[in-house]
Each structure stands twice: as C-alpha cells, then as structure tokens.
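can you look at this prediction? I've put the sequence above it.
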Amino acid sequence: MATDAAKVRTIAITGQGHAGKTSVADALVFAAGGSNRLGRVDDETSVFDTEPEEQRRRSTITTSLFSVAWDKHQITILDTPGQGNFILDARDALRGAAGMILVLDPTSDPRAEIGKVWSWAREDGIPTLGFLNKLDRPEINIDAYLARLGDAPEVRPTLLHLPIGADEGFKGMASIVSGKAFVYDGAGGKFQTTEVPADLTDRVAELKATLVEDAAEGDDELLEKYLDAGELSDEEGMTGLKAAVRSGSMLPVLCGSAAGNLGFPQLLDAVVALLPAPIDLGAATGIDSGGNTIEIAPDPSGPFSGFVFKTVIDPHAGQLSLVRVMSGTTAGDAQLINTRADDKERSGHLLRLDGQKTQQVDGATVGEIIALAKLKHPHSGDTLADPAHPVKIRPFAEANPAISFAIEAKKRGEEDKAMQGLLRMCQEDLALKVERDESSGEILLSGTGQLHVEVACERLVRKYGVEVELKAPKVPYRETIRNSVKAHGRLKKQTGGHGQFADCRIEVEPLARGGGFEFIDKVVGGTIPRGFIPAVEKGVRAGMEKGVIAGAPVVDVKVTLYDGQYHDVDSSEMAFKTAGRMAFKEAMQQARPCLLEPYVNLEITVPDECMGDVMGDLNSRRARVEGMTQVGHNQVIKSKAPMSEVLLYASDLTSMTSGRGSFEIGFSHYEQLPEHLLSKVVKDSGVEHQGE
C-alpha cells in the first residue's frame, strides 16, 4: 500500500565539499531510528558513503538514499556530492527531491558554499532550509558569517535557532519560533526542553520580531494584519514562514553539530513542518504525445508518470533506475511506456534503496522514489508513463565535460573491455563521457575535473578488472602551406616482366582557413587516361594523411592535376596513386609548410573578486578575451585560447576560484602555431622536420 502523499518528504542534502553533508545525513538517519548506531565518515561506518573510493577519500562521489520515519511522515534523504569534480551528480539528484537542506560550514567562505546548488534549487523552485554545522568549533562568529552569506545573490538567511554555548561548550539551541531551548547531554542525541537561558532572552525576542515581520511579507493577508496589529499569532507566523520557504524568499537557518550529534530531532521537525509535501508543490511541465506543452499536476489519483533521475548498477539487482513519482500511484507490475524510446515496459517489483540495501515495497505515490530493475533501455532523464497518457518530462541538460584524458589499457587487448566498462559507468554518471577520437584513434575519457576522471579509472579496476593509464590527449594539430608551387611525381621501375610507370604534374595552392581540400582535373590531350585520374587523387589524399613538419594531417589545400605521362603496359592505378603521393610530398616541402593549432571558445564564469587572477592566467595561456558580462556577483568572460594551453584548465580554474568558477569549452578554429613553439611540438611528435 502506498504512503499517504501528504506525509511524504524527499530532501536532498547539499553544500560545499567537507561542510559535513554526509555526517548530517547520517545523524538524521540515527535520530529517526533508521540505524541503531551513528554512522561516521571517518571510521567508514556511514550508511551513505559506502563506495571504497568514497571511504578512501572521506568524500561523497555519488548520490545515495535512505528513507526514515519521523512524526508519522516518510522522509527520504538524498546525500549528494559537494566536491566540484562531482557536483553535477548533485544537480541531477535535485530532480529527485522536493526539498533541500543546505549544509553550511561557518569555518568556510559562505559565498563558496552557496555556489551552483543554490542556483539550481532556485531555478527548479526547490524549498530550502539551511543547517549551520560545526558550531562546536572554536571562534565561530554566526552574525558575521550570515552577513556574508546574505551578500550572495537571492539569499536571505534568517536564524531559527540561537546556539547555547560556544566552542566545546556548545550544548544546544534556543528556538526563535517556540521560545524554548533544547539542551543536550553529551553526544547520544538526548536533550531536554527548557526555558531559554536568561542571557539569550532579549536576543531571542529581537530575532522573533524580525522573523515575524519577514514571514508576514510572504503573504499579503498576513502582512496587512501585521501592519494593523503589530503582531501575529504563532500559527499565523508559521503559515507565513512556510509560504516564505516555499517561495524561496527566505532561507531559514537551524543550528547544530554533526560531530557532536546535536540538533537533528529539531531539524527533522523542521523538515516536516516547513518543507512542503510534493503534492503541495506546483505542477511539472511536460509534453504530450502531440507535442503540446502541458502541466503535470502532482495528483496521486491522476495518471502515473515518473522521472528517472538516476541510474545505478547494483551488484545483486543489476541496473536499477531510480524514479521519482511525479503523478499517480502504482502498486508495481504495471504496464508503462518509456516516452523517449517509445518502449513498452513492465515495472515489476517496486524497490526502495536504503544505502546499500534494497527492499521491496507494495506501492508508491507522488514524491516517493522507487527503484525499478530490468527495464529495456532506460536512461537517466527518461519519463515512464501510463501508456494511455504518454507524457515527457523535461530531461536533463547535457553536461559539457571540462577535461579529457586519453586512456590506454595496461594489458594489450583490453581496450574493448575498458570501453565497455566505461560505457556502463557513463550510464550511472551523466557527467562522464567516453568516445574514440576519429583523428588519433585514442579512447578519450572526459569529465568535470581530473579527480572525476581518476576516480572513474579506479572504479573501472574494481568493477571490471581493467587497469588503464591516463595520458594527456593528443592535440589535433594540422599542417598546411603558405605558397603555391608546382611539383612532379614520377614512378618508373623495371624488374622483369611488366614494370611500373606513372608520371603526374600537379599545382598545389593554399586555401582559406577551413577550406578543406579541393582536387581539380585539368588534364587535356589524354596525357593521363581518365581511368587513372582518381588514382592520382587517392595518392594525394594519402600524402595528406601525414605532413612533413610533425606528421599531422594536411588541410586547406587545392591540388590541380594538369599534365603527366603513362605507358600502355606498365601503367596502373597503383602506379598513379604512388606518383600522386610522391608529387604531393615534394610540393609540401617546397610550399613553405606551417603547423596549425586548434583554438577553443571558452566561456568562463567567475566571482568578481577572482577576475584579476583569472584574466592574468588567460594572458599567460595566449588567450584572447573577446568580451565580459556582469551577471549578479559574477563575471562571464568570453575568450578564445589555444587548445594545448587549456587541456587541464578545469583543475587550474578550481584552484584560482576556490571551486566557484566554471566554464564551457568548444572548438573554434585553427591558427598558425607561433614559430618559437614549433620545435617543441615537432620534438614531441617524433617526426624529423623537413619544412622551412
């Protein structure tokens, strides 16, 4: 039987790396009785960070789930990554959540903590609570921290708790809403509800007046009453507070310590009281079978629709699709349709994930997350729907990889095995891409940062038994010419019996950048029979595969075949192909060849205060800045840079901006490589330079 939809809460735990998100998630599970011991990241007992790569680094790499019961509600907790290399997994996890807890670290820069997840939550209208962690650390100044937090765009932090005690003496919190205090006795999670300590009563009263005023602003009727009467009842204040949370006009901040196990029953109470049930959120936007935009109401009695927000490979159950129920109710074993692939599906058993454990459930309703196994062609971002109402929900925006590496299997013959393993991993991680480069033949593994790619290779060893080496990908240099020349290719061999004879004369001219290749036949008088002319072109194309400077492909040339000779007996297609190649090689050496390097478009978003460092770094990379735009507290820089200079730019930008910068990259054009850099490229290529 499905849960009462009004009693469902699905929350994503987000925040900066090392803010203590997983510790907060573990403490919530323990406080709700979901685990009989408090899981800790440091001793590898977390119910969330169970992957060996996570345990080794003490850092979340992929989103995991756990459901608990609290105050007759079902709360599903999604613990998400915060480290920049894995942050896109948090973006995808937010599509499975109806609420968010932003874990704040008062020992860090609050502007870094808000970052991308706050923007994503605002874009998707996800109601959010803040949790100020680590209040048992020394020298914490909450007022200064929240003031800086409030400088970030669209952030209006409002305290719901005042800490009682400081540093190691932190022992509880005073509630601004109820006027009560919660005093803890050690780290066991037990507390007593008491009166607010005398030294905090004035401050609590002051903050409550501000809170009531802020809450009233979220509701016109409440604001009018507040302006008339000067106060609101507790019930009215709570109504206004819930409206402000739902609209995103306020970020209520609660206090506690994951390390000390303080504040988590109160945080669970706030989740139930302040974060809306999914059925109380607005309708999702979808597309019907006729291509019309429609609204999908979160109605438990409506047609079923579910959004696949994540794919996981379970060692026992195989591939599982994690589905957020958007509308309707299901009891399992239902006929569905995958509206992307137009595949008919049967849902089979409904599963729930709790950390590494799976358990079968009887049904699911709006807002709940279920895991489905053995679907035909599931992708993250798919919609599963009632066949009679085949709707599509907005899929994920495609991730743009920021860094690429060439991979090479350590054992010969295991490249295909590595490729297959990586392709399966890409199903779990949408920010990971693998492809074979057409020009170099290399397998390229791309991700959001170097650590992202390195962790993927570690998992490849553990899950699929393939060890690989990472190398910087080859820069796809090209060669071209600067002068027009005429060249002669002649093949004449006599070894007994039929010989080999072909003679061709060509003119080679440079084309404009991006002109590609042109072959013109101007042979007259039958000096070369028509049947042999395509062979000359094949020979020229073969000669273009490797230039004379660094062995790079030749581009942007026009070749005109204007004369030649043949022999009735000794001429053949192979002979003319060879002669064409010889003529082109001779022309390349005479036509002032040069090396072209690829340039990329860079669009970089950085905080204002990081502009100086980023601009100086771009200049050192031979980049050309083409424009800058102010967006909130950030600058968006548009530039073009040589690809060779930005192969590892993701890691460098992270260092310069403390993880707050981001960029998009795409191919732009080719330009001539400066002469002073030529010798290094030629040396790295292993080709003896034959050009000028």
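Structure's in. What do you need?

CA only for contacts and neighbour counts going forward, please
OK.

what's near enough to touch the nearest residue to Pro510 once chain neighbours are set aside?
Excluding the flanking residues, the one nearest Pro510 by Cα to Cα, 6 or more residues apart in numbering is Val557, at 4.7 Å. Listed by Cα atoms under 8 Å, 6 or more residues apart in numbering, the contact set of Val557 reads Thr480, Ile481, Val508, Glu509, Pro510, Leu511, Gly515, Gly516, Phe517, Glu518.

could you redo the last one with a cut-off of 10 Å?
By Cα atoms under 10 Å, 6 or more residues apart in numbering, the contact set of Val557 is 479-482, 484, 508-519, 544.

okay, now the one to match up with it:
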Amino acid sequence: MKEYASDKIRNVAVLSHDGAGKTAVVESLLLACGAVDAVGVGKDNKHIMDFEPEEIKRNVTIQLGIAPCEWQGYKLNFIDTPGYSEFCGEVRAALRAADGILMVVSADAGVEMDTERAWDYGVELQLPRMIYVNKMDAENADFFGCLEKMRAVFGKSIMPLQIPIGEGNDFRGIIDVCKMIAWEWKNGKAEEIKVPAEYMPKAREVREMCMEAAAEGDDELLEKYLEGEELTIDELRQGLRQGMLTGRVCPVMCGSAVHHIGTTELLGRLIRYMPDASQKVMMGTDKKTGEPVMVYPNKPFTGFVFKTLIDPFAGKLSYVRIFSGELKEGNKLYNVTQDTEEKLGKMFTLVGKEQVPVKEAIAGDIVVIPKLAHARTGDTFATAEFPVEYDPIRFPNPLHTVAMVPEKKGDEEKLMTALSKISEEDPTCQVEKNAEGKQILVRCMGDVHLEHIMNKMERKYGVKGILEPVYIPYRETINGVTEVEGKHKKQSGGHGQYGHVKLKLEPLTNGEDFEFVDAIFGGAVPRQYIPAVEKGVKETLEKGLIAGYPMIHVKVTLEDGSYHPVDSSEMAFKVAAALALKKGVPEAKPAILEPVYNVDVIVPEEYMGDVMGDFSGRRGRILGMEHHPSHKNLIVVKAQVPLAEMSGYVTILRSMTQGKGTFNMSFFDYEEVPKKTMDEIIAASQAGKEE
C-alpha cells in the first residue's frame, strides 16, 4: 500500500444496529477496492472482519476491526464496529479514531435502537454522518418508509442523494439524483442507463430537495437558487459537502451489500463528502504547562491509542491514530500519559487479521504497533519537545456486576491475570478484588458481554470461571439504649485473668460510624487498660453481632468496671468489652442496614409505567420524573432502590424496554431493612457458617 497525503485519507467508522449488515457493507467496499479477492456472506460465517471464534459462532461483530483500502488515488480506513449494544465500548473507541460515521440502516427494519444510538454518538462528538440503506433486496424493503422514519427521528437533515429502482426481489438499480443518471445491475455488473420515465417525477422532487439543502448554507448559492437558477453539479456537491461537515445535511445512499449493488457509488460519495484527515484539529493539553493546545496535522508527531488487543502470538497490539506529524520505524515513542519512552520497532495495518507492513505513517493514518510494554488504551504518544496529551476515551460505565471464582481451587491468581488482560483490551470490563466480601468482582455491560468474557478466559488463558452471588455490604446497627456488664475472670494456677467493664450502648445520630467515650472516674478501670477496652469494642463491632456484618452508628460509653492488681491485663479487658457487647446488642433493638442507590432510568415515555411498576416490586421509592435535557422523547425516572434488588437489572431493563432503556446509579445511603428481609439475611448468614 502506497503512502498518501493527509488530504487523501478518509477515516470512517461504520455503525449500525445489530443485523443491519454493517460488516457485509465493509467487506463489499473492500472487494470493490480490490483490497480482498472475495468475501463471504454472514449466514455462512465467512466474514473477513469477524474472525474471532465467538464472532464466528454468533455471527456478530464483537470487537472493532480496521480495514484500509485504496480507491482512485485515495485511502479509506474503515473501522468496523459491533452492532450489539453490550459491545458499545468498542464503538466509543472506534469513534476516537474516526473523522466521520457511515451509519448502516436495514431497508426492511428501518430505524432501530442502536441506529438512534449511533446518531447520538455523532451529535455528541460532532462527527459528520452519512447513511447507507442496506438490504434493498429484502422482502419487506421500503426505502421511502425508511426515509420517513429517519426524518421523524433525526430531523430534516436526512437527505437522499440516491433513490432505488425497484425494491425487494425487484431491486435492480439506483438513481443518482445529483447527476440525474441511473445504474442497473444485470448478472452482477452495473450498466449506466437513463433514468426510467416512471421514476423521473420522484427523482426530480428529491433533486429539488438536495438543491435547497445545498443552497441553505451558502449565501451565493442561496441567492442563485431563490432566483430560480439551477445549481451546477459542482455547486450542488460543494453545498452538500459543506452541509454535511457542519451537521446540517446527512446524505443517504442505498443498495445491497450482499449483491454488491451500490458499493462503488458509495465509495465515491464517501470520498467526496466525508472530511479528509487534513481537516482534523485536535484539542490537547500541554503536559508541562497544563495549558490547552490546538493540534493541527502539520504539528510535531502526536498519536492516540484507541484500542489494545492482546494476541497469543504477537503479544500486545496497540491501535494508534496519528493526529499530527509523522511516524517512522525506529523512532522513539514518548508516552505522555505514562511518562515513559519506548523505541518503535515495526508497525503495520490490518485487514481483518491479515497484517500489512507499514514503514512510515503520517497524520490521518491508523497503524498497529506491537509489543509496547507500557502503552494502554487512552494513552497519548508525542515527543518530549511537544508533550501534548489528549483526553481519554469516555467509555460507558459497566453496571452489570457478578462475582467470579475459578472452577479449580488454587487458580485464583490465574483467574485474576486472565481478567486483568481482558480488561486491558476492553475497558468496559472492570475487575476488582472485594476485600470485605473476599470476592473477585467483574463489572461488564450485560449477560452477552459476560459470556464473551468467560469464553475468552477459557479459550485464551485456560481458566474457567464460575459465578456466585455477589456479596452485599450490609451493616448492623442498634436503635435502642442499654447498659450492660462484661466480666472476664479465669483462674488456672499462677496469674489469672480478670477484666470487668460496664458499658452503655446507644445509637449514634451524627452520621459517624463509631464513638467511644471514657466516663471512668476514681480509677475503677486503670488508665492503661482503657485503650484495650476501646480496641475490644471496635474489633467486635467490625466482626458484627447479628449476621456477621460490621456494626455502625454506635456510641459506646465506658461507665464503670473493676480490676485485679495482679490478674488484670489488656487482653482481659479486651475480652470483657467483647463479652459486654455480645450480651448488650440483642437488648438494644438491633437492626440490619442495606446500601440504597440513587437510580436514574432513561426510557421512551411509553415505558415509564413499566419501569415504575418494576421498581415498586424491588422495594424502590420513586422520587419523580423529568424530561431528558437533550432528548425530548425520553423520560428520566428517578428512584432510590436497595442494591440487593438491582442484581441483573441491565438485562431486565433491556427486555422491558426492547433495548431502548439505559440507567445509571450511585450510592445514596444505608437504610434499615424490613423485619422479613432482616430475618432472611440472618438465616443466610447462619447457613453460611454451618457450611
């Protein structure tokens, strides 16, 4: 592959809802460019871009893939992404490397949940968008129905540059409304024809819409248009491109990726309308001064690691988008984020899993660099003289939490190593060791994501995980006041043991977990033993006295006691304090507290009632509803729900809202559980001790 100037490079992330044929579109584009000799079709599990065992088994894309190709003096870097929402972290990573988005919509399904999500990503990141209506040969294909749905959801920016000739089994060609020419496919080959007479009125109507859209952003073009003059083809293209770059226009094309209809035409539109890499200006931060820096492509070298892959043979692979300057084999790489320096060995690009060597890369290029010891996703590479750092990728917060143990005892370290490597590849998989519950916690995006993680652990790292209930960090407390004695007396020849305390237990209402008050007068308990009493109290509270959970919000006052001049010791008073607590807590109206979380659920209005009813069954409190600040059709349901009731909620919400609901949660406070729940927690604790 030859070298290209930045203005000849297009970086395009390809997004869609699962099943719209996004990967088939990418592979059809690669075939048209000659980057591959042949492609398979999805139902036969032969996709070039989907080569991981789980991808082949499920016939879905799970991780992003890069696919460079050359077309008529231009280089296009396609970034294929997963369509299934649980792998949206890969989409976020891909968008950091992209300059524009190609959204694939299925002609028979129209706008779906992840179509809307793809659009929202583009709006959020201010990336120009283009839409390809795929599967025009499908039985229920409806191009103009799709257009109507897209305009209803995305607004008037939706602008068709093509219309189909026929639909479903009759789909046989496309009409370019800008040039007013048509192509018809016969026996797999395209033939240019005149626009069929029966399609001429619609083609003229759509062309008029395109001219109006092109003129709106340019005063000279608008004046010409309003005076009734027809825009030239160059003026039309210029206006549409400017409209796309500003987000005012979203061009729409159509075709069939499986039959390679419309693919060549799509390539031309991507080159003509997508922004080129020389236009990409990044905002970074000078690591030395902390000042913001505008980084233009002609500045010294900067690059960003947007993806990490750990290959069993090649080792760690770092996917890098170059934003400025150039990079050559043998260069030193300064990792601004980690403040480390490494020497660049070789680099390459990928078409699926095939490596294509690269000697030199410039601003706009995407390369893969193997075996960088310190690099992680989100790191910035630069030079020591130009130490600019870019913001990390904002990955979605994983809200599905499970506890995992290895199938074989003794494999705990092996399990943690495998999970750590997977989380390095996939930041939406987060791993931690919970000290209190003595569990390995895995946070991910849902059940399908979890299954992929577990399959990958077993396949790549030879360790199998088993799930167990997640430890809920309950707390114990008291609601009453009591006074109690604790005496530890033991005589067994020689020095005995003697400690005696009188304690007052009462609830602590100032929000603190524990308070110890020394109220001894007259030396009933010598000063040197009082710290031992406090230590005995604290250690006993930390172990719990009802169900084995730490006890909080307790005030303990040492009121009186006695000692023996020979037999008393720190240990004896520590034991006496523990005995007093064990005796007194049952008399002080003990209770169990559970963590309660603020939960915000974002759903279309029609699902609001279902969400609220579901929360009622989870012992939740509805705090209110409000319209989403940036999506008028979405409602935010605010509630407070016990953590114990949120297990598996990601999957339940997805099922309840047909995948259209999302949520986030944050800790609110500890609250007392109902008596029935308290009895169940105590019973479970007792059963655990007996095992």
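Received, thanks. Treat the numbers as computed from the prediction; the structure is a model and nothing was measured.

hmm, back to that, looking for the alignment partner of the residue nearest to Pro510 of the first structure in the second structure.
In the second structure, the residue matched to Val557 of the first structure (TM-score structural alignment) is Val554.

same deal with Thr480 of the first structure?
Per TM-score structural alignment, Thr480 of the first structure is aligned with Thr477.

and that match, which of the three is it?
strand (DSSP: H, G, I helix; E, B strand; the rest coil).

pretty sure it sits against Pro590.
Yes: using Cα atoms under 10 Å, Thr477 of the second structure is in contact with Pro590, at 5.8 Å.

which neighbours do the two share?
In contact with both Thr477 of the second structure and Pro590: Pro507, Leu545, Ile546, Met551, using Cα under 10 Å, 6+ apart.

out of these, which comes closest to Asn11 of the second structure?
Met551 (56.7 Å; Cα to Cα).

go ahead and confirm that closest one touches Leu545.
Yes: contact criterion Cα under 10 Å: Met551 of the second structure and Leu545 qualify, at 7.5 Å.

now do the shared contacts for the two.
By Cα under 10 Å, 6+ apart, the residues touching both Met551 of the second structure and Leu545 are Glu476, Thr477, Pro590.

so which of the residues you listed comes closest to Ile261 of the second structure?
For those, the nearest to Ile261 of the second structure is Glu476 (67.1 Å; Cα to Cα).

wait, the closest one touches Pro590, no?
Yes: between Glu476 of the second structure and Pro590 there is a contact under Cα under 10 Å: 7.2 Å.

what touches both of those two?
Joint contacts of Glu476 of the second structure and Pro590 (Cα under 10 Å, 6+ apart) are Leu545, Ile546, Met551.

where do the helices of the stretch 301-450 of the second structure begin and end?
412-425, 447-461 (DSSP state H, counting those that start in this stretch).

any chance of these in TSV, with distance to Ala118 of the second structure and mean neighbour count too?
Output for those, formatted as TSV (distance: least, Cα to Cα, whole Å; neighbours: other Cα atoms under 10 Å):
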stretch	distance to Ala118 of the second structure	mean neighbour count
helix 412-425	22	19
helix 447-461	19	17
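
any chance of TSV for those, columns distance to Asp99 of the second structure?
Below are these laid out as TSV (distance: least, Cα to Cα, whole Å):
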stretch	distance to Asp99 of the second structure
helix 412-425	23
helix 447-461	27
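
still on that earlier bit, by neighbours, which of the shared contacts of Thr477 and Pro590 of the second structure wins?
Met551 (26 neighbours; other Cα atoms under 10 Å).
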